[in-house]
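give me a 3D structure for the following:
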Amino acid sequence: MFSIFKSDPKKKLNKLLSIKLEEAMQAQRKGDIKKYSELSAEAEKIDKQILQIEAQSTQA
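Below you'll find the model as predicted:
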């Protein structure tokens, strides 16, 4: 009934993914490869979560 008030987890994760990728790019530009790899790994985990949500929504 009130589904318009529910937040979209996919939208939230996409925004978080965008932020992580931006931070990773900035770290790479500064030459901080360790930080870049950490942020890239976090971004990859978020991307996997997004793919899982998409897979669940297509099955339903």
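
when you work out contacts or count neighbours from here on, use the C-alpha atoms and nothing else.
OK.

any idea how far Q56 lies from A27?
Computed with Cα to Cα, to the nearest Å, the distance linking Q56 and A27 is 33 Å.

my guess is N14 meets Q49, correct?
No - when contacts are counted by Cα atoms under 8 Å, N14 is not listed as touching Q49 (9.9 Å).

which one's more surrounded, Q56 and A27?
A27 (17 against 10; other Cα atoms under 10 Å).

list the contacts of that one.
A27 makes contact with 33, 35-36 under the criterion Cα atoms under 8 Å, 6 or more residues apart in numbering.

can you rerun that using 6 Å?
For A27, the contacting residues are Y36, taking Cα atoms under 6 Å, 6 or more residues apart in numbering as the criterion.

second chain to compare with the first, below:
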Amino acid sequence: MFGLFKKKSKEEALQEKYQKLMEQWHKLSSVNRSESDKIYAEAETVLKSIEALKK
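Predicted coordinates for the structure are as follows:
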């Protein structure tokens, strides 16, 4: 219950954003290829920033 108001760390927030982008990418991959490529590229930049935080 006390974790309800706990702020997420920057890494946790980026992980959540990455997960959402990958879900969008997967849904769009069979419908709109160019849009899915844009979302995948954005997800890759988020992943790189996550890796940079870990170092």
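
quick check: TM-score for this pair?
TM-score for the superposed chains, counting by TM-score structural alignment, normalised by the length of the second structure: 0.84, backed by 50 aligned residues with a Cα RMSD of 1.2 Å.

from Q28 of the first structure, how far out is the most centrally placed residue in the first structure?
With the centre of the first structure defined as its mean C-alpha position, the nearest residue by Cα atoms, centre = their mean is L17, 2.7 Å away. Using Cα to Cα, we find L17 of the first structure at a distance of 16 Å from Q28 of the first structure.

ditto for S7 of the first structure
The span separating S7 of the first structure from Q28 of the first structure equals 33 Å under the rule Cα to Cα.

what's the counterpart of Y40 of the second structure in the first structure?
Counting by TM-score structural alignment, Y40 of the second structure corresponds to S40 in the first structure.

which residue ranges of the first structure form helices?
Using DSSP state H, the helices assigned to the first structure run over residues 9-30, 33-59.

list the buried ones in the longest one?
In other words, helix 33-59 of the first structure. By 16 or more other Cα atoms under 10 Å, the buried positions in helix 33-59 of the first structure come out as 35-36, 39-40, 42-43, 46-47, 49-50.

now the shortest one
Going by neighbour count (16+ other Cα under 10 Å), the buried part of helix 9-30 of the first structure is 10, 13-14, 16-17, 20-21, 23-25, 27.
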